[in-house]
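# dropping a prediction and its sequence here:
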Amino acid sequence: MAIQPSSSALRALALEYKSLQEEPVEGFRVKLLNDDNLFEWEVAIFGPPDTLYQGGYFKV
């Protein structure tokens, strides 16, 4: 039996995703793997300048 996500979870994720699209966080890129599924995101983190991670690209 598949678990159905709650409407409040979907609403919260939709609001968070919309916020990140309208006001991106520097050093991060966020997108959905599939536009029909708010539970699977692809996040890329770019290493900040003047740190050990400068030039790094970390995909989660």
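Nice, I can see it. None of the values given here were measured: they were computed from a predicted structure.
# going forward, measure contacts between C-alpha atoms and count neighbours the same way
OK.
# what segments of the chain are helices?
7-22 (DSSP state H).
# can you map out the strands along this structure?
28-32, 41-46, 57-59 (DSSP state E).
# around the residue lying closest to residue 30 once chain neighbours are set aside, how many other residues sit close by?
Using C-alpha to C-alpha, 6 or more residues apart in numbering and skipping residues adjacent in sequence, the residue nearest residue 30 is residue 43, 4.6 Å away. Residue 43 has 15 neighbouring residues, counting by other C-alpha atoms under 10 Å.
# swap in residue 29?
Neighbours of residue 29 using other C-alpha under 10 Å come to 15.
# look up how far residue 11 lies from it.
21 Å (C-alpha to C-alpha, to the nearest Å).
# putting a second one here so we can go through both:
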Amino acid sequence: KPLELLSNRKFDDDDINDNVQLIKEKLEGNLADVTSFDEYAIEIRSGRLSWTPVHQSEK
């Protein structure tokens, strides 16, 4: 939430606005990666892997 507040705030210095936006984008990308890994970890712990495209071999 603090980052959301910062991204909604407009600073006089455009560099600050650009940096806040860049940080927000990077963190959102990392959050998506963590969420995908969490889903995978839950699936592993359940002992029931589903053969979705993510788990299928290209061979």
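Perfect, I can see it now. Remember, predicted model here, so these are calculated numbers, not experimental data.
# TM-score for these two?
Superposed pair, TM-score by TM-score structural alignment, normalised by the length of the second structure: 0.36. Supporting alignment: 29 aligned residues with a C-alpha RMSD of 3.2 Å.
# got the strands of the first structure as CSV, with distance to residue 18 of the first structure columns?
Listed next are the strands of the first structure as CSV, based on distance: least, C-alpha to C-alpha, whole Å:
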stretch, distance to residue 18 of the first structure
strand 28-32, 10
strand 41-46, 13
strand 57-59, 20
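# about what we covered before: please report how far the residue nearest to residue 30 of the first structure lies from residue 32 of the first structure.
9 Å.
# okay but the residue nearest to residue 30 of the first structure is in contact with residue 17, surely?
No. Between residue 43 of the first structure and residue 17 there is no contact under C-alpha atoms under 8 Å: 11.3 Å.
# overlap in contacts of those two?
When C-alpha atoms under 8 Å, 6 or more residues apart in numbering defines a contact, the residues bordering residue 43 of the first structure and residue 17 alike are residue 30.
# longest helix of the second structure, counting residues only.
Per DSSP H, the second structure has its longest helix at helix 14-46.
# closest one to residue 22 of the first structure among the strands of the first structure?
Residue 22 of the first structure lies closest to strand 28-32 among the strands of the first structure, at 11.2 Å (C-alpha to C-alpha).
# can you pull the buried residues of the closest one?
Going by neighbour count (16 or more other C-alpha atoms under 10 Å), the buried part of strand 28-32 of the first structure is residue 30.
# before I go, just wanted to say thanks for your time.
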